[in-house]
Structure formats: structure tokens, C-alpha cells
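1. Pasting the sequence and the predicted model now:
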Amino acid sequence: MNISLKTFIIGFAFSCLACSCAEQFLDVQPGSQYSSDFLNTKEGIEAITNSAYQNILLTGDAGVNRIYVEESCTDVFVNFRGLLNGNLQPFMDFTWAASQGYLQDFWRSNYRAIRDANLLLNAIPEHPQLNDDEKRQLSGEMHFIRGFAYAYLYSWFGSVPLVTPDSELLLARSSDAETRAQIESDLSAAADELNTTTPLYGRATKGAALGLLAQYYLQTRQWEKASETAQQVMDLKLYGLWSDVRTLFALNNEGNKEMIYAAPAIAMTGYGNVWIANALPPGYPTDVMNTATQVCLPLAFYQTFTDGDQRKELILTRYTNKNGAVIDLTTGEEYQNPRSFKYPLDPAQVERHGGMDFPILRYAEILLIKAEADVMAGKNIADALPYLNEVHTRAGLAPYRKVDIPDQDHFIELVLNERKWEFFSEGRRRQDLLRQDQFLQNAIDRGKHAQAFRKLFPIPQSEMDANPNLVQNDGY
């Protein structure tokens, strides 16, 4: 891990302490207890900037919890035992409620990021210590952070209150059109203002802003815009696929050309990646802390991989435990299901916390966005197929042939499968299924009582109780 990354994350920790006095119960708020003198210093700007990033680039338990929630209501995740199981079972069973703590945590962290971004966007134009280049860069970063936060909130809850520096405390939800316009405006502004490079790993770039905008356009079925924006990322000629998917996530390959944007992690309590500690099976031969919970990949999902797919090598199916016994993780009996080792063991791991970054946007996704968006927009399958094949063949597989893909439905099925195999343990599956109207049927096919209102999560009950102007999503 490089020094700038370590400095960045440690800065997160100190910024959390600096901003803790500003926290109120209801996090949908424009207010702050930062003094104007503090905001008028570069030190104040940096502290609030670090706080904003910390609230969107979730690490520690919050980082994996976001992925767990996204995936536990799909076919690429299953969990057994431990305290974590009690929190995730409702998501696996399609019985989650507005009182679920992970929903509250996610809502609040994103609104803290929005609060910080609003503070700086208000302070930047007349700031006495920033030059024009610094103002433009910082404005781009804050638009990026605010757009990022609203995009995530929209994907979980639908339309949400849009907070500005001048907002009242208790806001009603904005309309769907207003929420979508805000996301597009913020990420577009970020793409216009940001540079293609950044001096500090983990900060926003033009490529990251364009990539998140392409993600957003795809998810909201704006196919032409998704295709065009993905093409803009490719036209930057800064990114490409890492040659070997088996080493893509290795600690010594962090910041490689495929990782357009990632949440930096370090082996420090609260700021690391705890995935592997929760995924380790009983008695696995390592000194890394092995928790009681058992985070697994369903055997049925593992069995969908094609023979020869190198991505299977990121999955543990057999090991020799500390007592010398060979354990088979393909029996499918309770926690004897395969384990995702996509986030590798870190020799420097502190308790559960390792230094494996969380990928937020990879070049592989840009290629698959382009493929899906082009075909959904009615373009020729033959023209879109190379984008799909670039990811598919990187995994060591033979390319798909146009002659075997008769129509749009078959092509999209291939894309969704590719995304399933490529992005497991990265929190993409729920959105993929929703976008192609397969979310409910996927759950029903697995024996879940999946009702239509479950396409959105409920507004957290704590926020409903604190703000009488909020209206809950239907069904909750």
C-alpha cells in the first residue's frame, strides 16, 4: 500500500473526530457547527473533504455490509451463523423491515457526505485561501461526492429529500424526476471539472465521474446515454483490463489500470476490509482472525461457472484445516458452501481488518455497460459482442460467436451471466436483476416470497420517526 493511500485513510479517522461534534440525530440536514473561520482555512477544507470521502467510501464493517445487503437478496450470496446472520437473514428471506439497522447506517452515511459536500460547495466560490485551479478541482470532487451519494440512495430507496445549503431541516422527499436530475447534474458537473489524474489515491477523477454516470444511466435504462458515457471513459485511453483476473485483486496490484475507482482500505481497525475474516471457513490454516459467521457463495451459483473460467480460482472449494483434515466446501450442507477469496488475506491484517481495497468501478464494467446499453438501444449484436468478449476471454474462455446469439434476449442473458461471474462479492447483482426485471423471479425461483414492493428498501424507521414530512415506500 502506498504512502499517499495510508495518509488518506488515516486522514479519514481524524476527520471523523473533527466532525463528530456536528452530528445530530436526523442526518437529512444542511446545518453544521463548523465555524466560518475554520471553513476559511485550507486545514478546514481538507478536514471536511476527508470526512465527505469517508462517508461514501465505506470501509470496515460498513464496507462489507453494503455489499452483503446488495447481494444477500440475490443468488450470489448466502450466510450462516454468527451475529451477522441475524442481521442478514431478513434480506435472504425477503422479510426485511424499516427498522433494519443497516438501512439506517447507509442512509445516514450518505447524508453526512451530502452535508459535507454542501458545506464546501457553499464555501468554495469566495474562499480566501484557494486559487482558481484548487476551487475547480474541489468543486468537481464535491459534485462527485454528492452525485455518488444521491445515486446510491436512489438505488436503495427511490426518490429522497434533496438537501441544499439553504434547506430547511425537515424535508419531504423530492420527486423521482427531481432526484434523477440532481444525480445527473452533479456527476456531469464533476466530469467537466475534474482532471483525469489526482495526486492522491482515492480522490475523484474525470474517469471516475464519467464511469459512475455511465453506471447510473444504465441502471435507469437510459441506454443511449449509458453507451455514450461508457465510450467517453474508453476514449480517455487511461484504463484497460488487467491481463490476469486471478491476480487482479492482489494487494501488490492495487491501483492497477483496471481499477477506475476504489475505496481505499488499510489494515487498521475500522478502516480495513473485513470480508475475508467473515468468509474464512472453520479451522482454515491462517493467523488471521476467523469470525463465527460464515459468508459463503451458494453452491448453485458456483456451479454456473464454465469449466476453465479462471475466476473460479478466486473461490475456495477445498482446504486442509489446522488438524490436517481435508474439508470439501461443495457439499452444500449448511456452511459447507464455497467461499469468495476475491479479497485476499493480508499478512498485515489487524484483527479482522485487512488492506484490500473495495472496487467501486472497474474497466470491465465499462465494457459490459457498453455491450448491454448498445444492444438494449437496438444496435447490432455483432457490434456489441466484442465488448462482452473482451471480458469473457480475459477469464480464459473461448469467445462467444454471433451465430450462437439469435436475438437481444439471448445477448442480455449472456451479459447478465458475465456480470454475475465477474462482479460477485462486489455488490452488483441486485441492481443487474432489477434493471432487467428479473429480481423478483430470481427470488421466487429460490423459494422466496418476493413481493413487488421489495424492489425498493424502506426509508429507515428512525428517519420516519424524526421527520413527519417523509412518506414511506409502499408496502412497508
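-> Yes, it's here. Numbers count the residues shown, from 1 in each chain.

2. Going by C-alpha atoms from here, please, whenever you check contacts or count neighbours.
-> Fine.

3. In the stretch 201-350 of the chain, mark out all the helices, start to finish.
-> Assignment of helices within the stretch 201-350 of the chain using DSSP state H, counting those that start in this stretch yields the ranges 206-219, 223-235, 275-279, 299-302.

4. Can you add distance to residue 179 and give those back as JSON lines?
-> Formatted as JSON lines, the helices of the stretch 201-350 of the chain follow (distance: least, CA to CA, whole Å):
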{"stretch": "helix 206-219", "distance to residue 179": "12"}
{"stretch": "helix 223-235", "distance to residue 179": "17"}
{"stretch": "helix 275-279", "distance to residue 179": "32"}
{"stretch": "helix 299-302", "distance to residue 179": "35"}
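
5. tell me the secondary structure for the residue nearest in space to the middle of the chain?
-> Centroid-nearest residue in the chain, with CA atoms, centre = their mean: residue 360, separated by 4.9 Å. Recorded secondary structure, residue 360: strand (DSSP: H, G, I helix; E, B strand; the rest coil).

6. Below is structure B, check it against A:
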Amino acid sequence: MRKYENKQLFFTVGFIMVLLVSFACEGPLEMTPKSELAPANFLNTEKGINSVLFSAYSSIQFRNHHKINTAEWPSRHLLQRGGGQSRRATLYMNFTWDATENWWSNGFWDDCYEAIRDANIVLDNVENVETSESRKSLIAAEARFVRASAYFYLFDWFGPTPLVTSSNPETLEPSRSPEEEIKNFIESEYTAIADILPSERPDEEAGRGTKGAALGMLTKFYLNTKQWQKSAQTAKQIMDMGIYELHPDYFELFQEETTQNNNEFIFVHPTAKEAGLGTNVMASIFPPNYPTPGSHVNWAAHVKLADVFVNSFDPDDERLKLIVTEYEDLDGNHVQLLGNDESRPFKYWPNENSNGLHAGHYLPEVRFADILLSRAEALNEINGPSQESILLINRVRRRAGISDLELSDFSDKDQLNEHILQEREREFYYEAKRRQDEIRHGVFISDAQSRGKNAQPHHVLFPLPQSEMDANPNLEQNPGY
């Protein structure tokens, strides 16, 4: 099970549990503990409750390539060859995964339910903490943000799963909750905490809940569940906050230093240049014999972009600058990547200050460009092409340095929707958005079938992990698996 922890924010739950077990001993060794970490008072202190809260945050901080690859390998544009990832990548690219051969998404299940467990511990104990009522309210809101986000991810990957809202559940073998119950829970949690969470946080608290993060996740939840009016309205709330804006330079936006401090990233997965804390995304991006800067590592596994995707860009599109289509290798040879399905997504541009595998790029979960395009899509679904939708899309296109669209370019809703899907692919490649987008637009299965893949309707959800099915007889597997 993977734990990636921000050194400034996160303690492992294992440390907490060891302390609790150690101080809970009875019998000949029983003694009255003097430490503030004693079970009787550990969760009564702000330090103690924050330790559990930060552990919850840690479980939903996806800092590596796993989440990106599982969302984009099934699409047309991301390919992978070679190295230890090859077999796993083939399952995702060919739609041949199953409940036992689904390692990364199985790990997501574990991560999310660890976050839910820790958030429930916080919520069940926060009223006992010796601090102000305002602090208690904020701690509880953050725990609810983490828990809602965990259920957001679970619903996206697996559909409705067991809804557990207490650290002392009535059963340890819960059934899957009804879909509407899960959807209502996610909506009500984000809505309730949005005005409790701070509008802004200092840089050292990146990755923690804010009003924008809650509303941003809610915007995307509404969009993916086709609640168009609510998605459009929530996106407008974020725009009206006056905090977020498009960073003027797309290439600069994904440089390490800029990812750590800009007004476009609304909710991020923070990293640090230390073992277990950094992101190793670039290790599987570099092509063979590439002159990697600094101490960057180049794995045998190679993630690539298909020519059909790279060639879909306008030649003047600034977003192409983060795609490497050719290079001079360490031996001085010119290597052509475009034309051979070998181009590379250098989205998180490497620099000389990495620590081997451990780079410090913050990975965006929600950014302002997504909010603009989400509102444009939702408005189009409600009323068809409108001048406002076109203007929202053009804001993103202008930053990319390409020409404006005109309302007259689109005769109906379907035509504009098709363009929005293409625009999102070019804007958000290698940001773990493509699977959601294709499912929402109804082309996830048909597009894969047109490429000769084994895609079937049930593949819009991943299977529940077989280990969970074996441990809990009350779980029902997703149809088709």
C-alpha cells in the first residue's frame, strides 16, 4: 500500500496506531502514561487530531504517475512500451483488466478508504479537542473535504461503494450504498463546507481544503454526473471569487516552481524532493538515451503520445511546447519521435534540481482552465451553443496562442460538444482527465472499439478489488466482471 507524505503536513497513521496500541496495554505492565500521546488525551489535543487529519490528507494525495496513466492509457493518445510497467499498461490500453489484474485502481480503493477511516476518526473526536470552536469547525470541515473527495474518487472509479461515516461502524462488512445516496452525500458535504473552509491558504499549506477546492471538486462532480445547471452555477461561483485566473504562459505554468505557486491551480497534489514525497512522473517519460538534466532517472518504461493526437494541434499552439517530438541523444544523434508514435508528454518539465526520482512539481487536480471549459460545456448542454460558451473556450485558446472560435462555427449542441472534447484533450493531456471526459461524452467505449480494443460497456467502471470481494461477502461486483 502506498503512502506519499508531505513532510510539512503528513504523519503516517501507522505511527499513530502504534502509539495508541503501546499506551493501551493492560496487565503486569500497566502504568499511567504521562505523555500527551496517551489514548485518553491523544485525540483531545489539536496536535493529536491534526496528526490523524494529515494522515487522511496523505491518502488522497496522488503524487505519481499511477492515477494519470490509468485515466489516459485507455484513451487514444497515451501509449506505453517497455519496462516493468508494460504488462500492466497493456491491460489498461487493451481493456483487458479484471478484478485481480487491476493493481493500481485496487490501490486507489485502499487509499480512499484509509482516508475515510482517518477522516471519520477526526470527526468523531473533534468536539473533545481543547481548542476554540472556530478551530474545531475548520478541522471538521477539512476532514469532511477529505472524506468527500475520497468518495468522489471511489464513485468515479467504481460507482457506488459502501458509505461509512463513523469510526465505529455498525458492521465491518458493509454493503454497497445506493447510487443516489452516494451522490447526495458528496454534494451535501462539499456544499456544507465551502463557506467554512478558507478562501486562500499560505504556500506551505498547499493541497489542503479551501473554498475553491471544494467548489472546484463539486463543479467536476456535477459535470461528470451530468447535472449541467448545478455545474454551470458552481463554476460561476468560483469565477466570481476573483481569486483564480489563467496563468499567462502555458509552458511556464508546468515548470516546477510555478506549479508550487500560481493562481490557476485550485486544488493540487503537493510533492517534495525527498524519497516518498516527490513525483516520479518524468522517469517513464524520457526517451532512450535522452540527456536528462540534473540527477533525473530514466526508466526502461516509456510513456508516449500517439501521432494522431500530436498532429491534432494547430501548429502555433503553445501547448505543443510541452511535447517533445525530437531530440539530440547523448551520443549526438538526432532522434525523430513524431511520425513513430514516440512523442513524449513533458507536461511536468524537468529541471536540474531534482533529487533522482523525486521531483517537486505539484500535480493539479482542479485548475481554473477546467472551470472555464466545464461551464462552457454545461451551458452548451443546457441551451446549445451560446456566445458565453464560445467566450469561455476562447479564453483558454487565447492563452494557447491560437485563433478565436466564432458562434457561427457551430450549428448545434453536438457539434460544439465534439469541439469541447477535443479542446479538453489538448488542454489537459497527461492530467488524468481523459477517461472522465470520454465517459461523459459517451465515446469511451466506441472510440476504443474503433481502435480494435476489447472495450465493453461495463468498462466505464473498474471492478471492485477481488481481495475486497473475498473479505466482504456483502459486496456485489460491478456487472461484467
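-> Arrived safely, thanks for sending. Small disclaimer: the values here were computed from a predicted structure and weren't measured.

7. Work out the TM-score between the chains.
-> Their TM-score after superposition, calculated using TM-score structural alignment, normalised by the length of structure 1, is reported as 0.92; 455 aligned residues with a CA RMSD of 1.9 Å.

8. Could you work out which of the helices of the stretch 201-350 of structure 1 reaches nearest to residue 464 of structure 1?
-> With CA to CA, the closest approach to residue 464 of structure 1 among those belongs to helix 206-219: 26.6 Å.

9. Give the other helices and strands that that closest one contacts.
-> Counting by 3 or more CA pairs under 8 Å, 6 or more residues apart in numbering; DSSP states H and E, the packing neighbours recorded for helix 206-219 of structure 1 are helix 132-157, helix 176-193, helix 223-235, strand 259-263, strand 358-362, helix 363-376, helix 429-435.

10. Can you tell me the closest non-neighbouring residue to residue 80 of structure 2?
-> residue 303 (4.4 Å; CA to CA, 6 or more residues apart in numbering).

11. sorry, back to before: quick one: what's aligned to the residue nearest to the centre of structure 1 in structure 2?
-> In structure 2, the residue matched to residue 360 of structure 1 (TM-score structural alignment) is residue 365.

12. Now do that match against residue 371 of structure 2, distance only.
-> For residue 365 of structure 2, the distance to residue 371 of structure 2 (CA to CA, to the nearest Å) stands at 11 Å.

13. List the contacts of the corresponding residue of structure 1 for residue 195 of structure 2.
-> Aligning on TM-score structural alignment places residue 195 of structure 2 opposite residue 192 in structure 1. Shown in contact with residue 192 of structure 1 (CA atoms under 8 Å, 6 or more residues apart in numbering): 140, 206.

14. follow-up on the earlier one: for residue 169 of structure 1, find the nearest of the helices of the stretch 201-350 of structure 1.
-> Proximity to residue 169 of structure 1 (CA to CA) singles out helix 206-219 among the helices of the stretch 201-350 of structure 1, at 27.8 Å.

15. which bit of structure 2 covers the closest one?
-> Residue span in structure 2 matched to helix 206-219 of structure 1, by TM-score structural alignment: 211-224.

16. Can you give the contact residues for that stretch?
-> Looking at what lies outside stretch 211-224 of structure 2 - CA under 8 Å, 6+ apart - the contacts are 145, 149, 152, 187, 190-191, 193-200, 228, 230-232, 234-235, 237-238, 266-267, 366, 371, 374, 378, 436-437, 440.

17. So how do I select the buried members of those in ChimeraX?
-> Buried residues among these (16 or more other CA atoms under 10 Å), as a ChimeraX selection:
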select :145,149,152,187,190,191,193,194,196,197,200,228,230,231,232,234,235,238,266,267,366,371,374,378,436,437,440
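
18. hang on, isn't the match of residue 360 of structure 1 packed against residue 269?
-> Yes. When contacts are counted by CA atoms under 8 Å, residue 365 of structure 2 is listed as touching residue 269 (6.9 Å).

19. Could I get the full set of helices for the stretch 351-481 of structure 2?
-> 368-383, 387-399, 413-428, 434-440, 444-450, 466-471.

20. Distance-wise, check the match of residue 195 of structure 2 relative to residue 205 of structure 1.
-> Applying CA to CA to residue 192 of structure 1 and residue 205 of structure 1 gives a distance of 10 Å.
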